[in-house]
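Engineer: build me a model:
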Amino acid sequence: MIDWTRVAELRSEIGEDDFAEVIVLFLEEADEVIARLRLGDRTRLAHDLHFLKGSALNIGLSGLAQLCHEGERACTSGQAPLVDLDNLLACHDQSRIQFCAGLATQERQIRNSAKASSPVMSR
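Structural biologist: Modelled structure (predicted):
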């Protein structure tokens, strides 16, 4: 569901500060789209799914990206009413929980690693 290799690549590519900023921006922008979808607003469904797909792929949410891709394909083939929003929303919620928990674990590991490798000054 989450491509942790992609998460590590992104963190390495853009650095720790920019990584945090990208994640916050994704979560905020995705929340706007998800809120609209929770209300059943399908007026921009293909556009919303395209946005979520690209953003999810960028930060490693591969399961969500796949569902968005499938939904986007359905929209472009005239089958937007068949897009299972409940499944997509559940995947989003679960992905977000796992992603945030995984990031918190990684942050603790990074801090612990930094502490362990810090030289101890003695007099």
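Engineer: going forward, measure contacts and count neighbours with C-alpha atoms only.
Structural biologist: Noted.
Engineer: residue 18 and residue 10, how far apart?
Structural biologist: 10 Å (Cα to Cα, to the nearest Å).
Engineer: how many neighbours does residue 20 have?
Structural biologist: Residue 20 has 13 neighbours, counted by other Cα atoms under 10 Å.
Engineer: and it, what element?
Structural biologist: helix 16-38 (DSSP states H and E).
Engineer: what sits against the closest residue to residue 69 other than its chain neighbours?
Structural biologist: With Cα to Cα, 6 or more residues apart in numbering as the criterion, residue 69 has its nearest non-adjacent residue at 6.2 Å, and that residue is residue 53. Neighbouring residues of residue 53 by Cα atoms under 8 Å, 6 or more residues apart in numbering: 64, 65, 66, 68, 69.
Engineer: one more sequence to fold, the one below, so I can look at both together:
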Amino acid sequence: MPGVSMSGGVMIDWRRVQDLLAEIGPECFEEIVSLFLQEADEVVARLRALSDARAVENDLHFLKGSALNLGFAELAQMCQTGERSAAAGSANVPMDAVIDSYHQSRTAFLGGIKTLAA
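Structural biologist: This next block holds a predicted model:
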């Protein structure tokens, strides 16, 4: 299954998703996905309100790691860029773009894993 292309990049790295599924099995995969989405939803919900560079860096670091684990390739890249900017002292990260990427990735992922399960 190819990634969904956005802005010239790959939104979902389906090879990573398939590798994770093979590594941990379907039951654990469902638990991991559920936990990731729950935690990511919480982080994404507070991103717009953050103004402290350290808080921005921490939340983007968490989101990046989770995104990498589940193959959210474009989101992980955006988080890495924002995390670096925040680490340099700037809380001026394009949160709307990060949030939009998360929601688009989430939708593409949930639709795609139904295909993987079939």
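Engineer: that older thread, continuing past the helix holding residue 20 of structure 1, what's the next helix or strand?
Structural biologist: Note on helix 16-38 of structure 1: by DSSP H and E, the next helix or strand toward the C-terminus is helix 45-59.
Engineer: please check the contacts of residue 53 of structure 1 and keep the buried ones.
Structural biologist: 64, 65, 66, 68, 69 (16 or more other Cα atoms under 10 Å).
Engineer: quick one: which of those is nearest residue 105 of structure 1?
Structural biologist: Among these, residue 64 lies closest to residue 105 of structure 1 (Cα to Cα), at 21.1 Å.
Engineer: how many neighbours does residue 103 of structure 2 have?
Structural biologist: By other Cα under 10 Å, the residues close to residue 103 of structure 2 number 15.
Engineer: looking for the alignment partner of it in structure 1.
Structural biologist: Here residue 103 of structure 2 is matched to residue 93 in structure 1, going by TM-score structural alignment.
Engineer: could you do residue 19 of structure 2 as well?
Structural biologist: Using TM-score structural alignment, residue 19 of structure 2 sits opposite residue 9 in structure 1.
Engineer: assign its match to helix, strand or coil.
Structural biologist: Following DSSP: H, G, I helix; E, B strand; the rest coil, we place residue 9 of structure 1 in the helix state.
Engineer: and it, how far from residue 55 of structure 1?
Structural biologist: For residue 9 of structure 1, the distance to residue 55 of structure 1 (Cα to Cα) stands at 15 Å.
Engineer: so the two - more neighbours on which side?
Structural biologist: In terms of neighbours (other Cα under 10 Å), residue 55 is the more surrounded of residue 9 of structure 1 and residue 55; the figures are 21 against 14.
Engineer: measure the spatially most central residue of structure 2 to residue 98 of structure 2 for me?
Structural biologist: Nearest to the mean C-alpha position of structure 2, by Cα atoms, centre = their mean, lies residue 67 at 3.2 Å. According to Cα to Cα, residue 67 of structure 2 stands 12 Å off from residue 98 of structure 2.
Engineer: try residue 29 of structure 2
Structural biologist: Taking Cα to Cα, one finds residue 29 of structure 2 at 24 Å from residue 98 of structure 2.
Engineer: these two: which is more packed in?
Structural biologist: More crowded of residue 29 of structure 2 and residue 98, by other Cα under 10 Å: residue 98, with 23 against 17.
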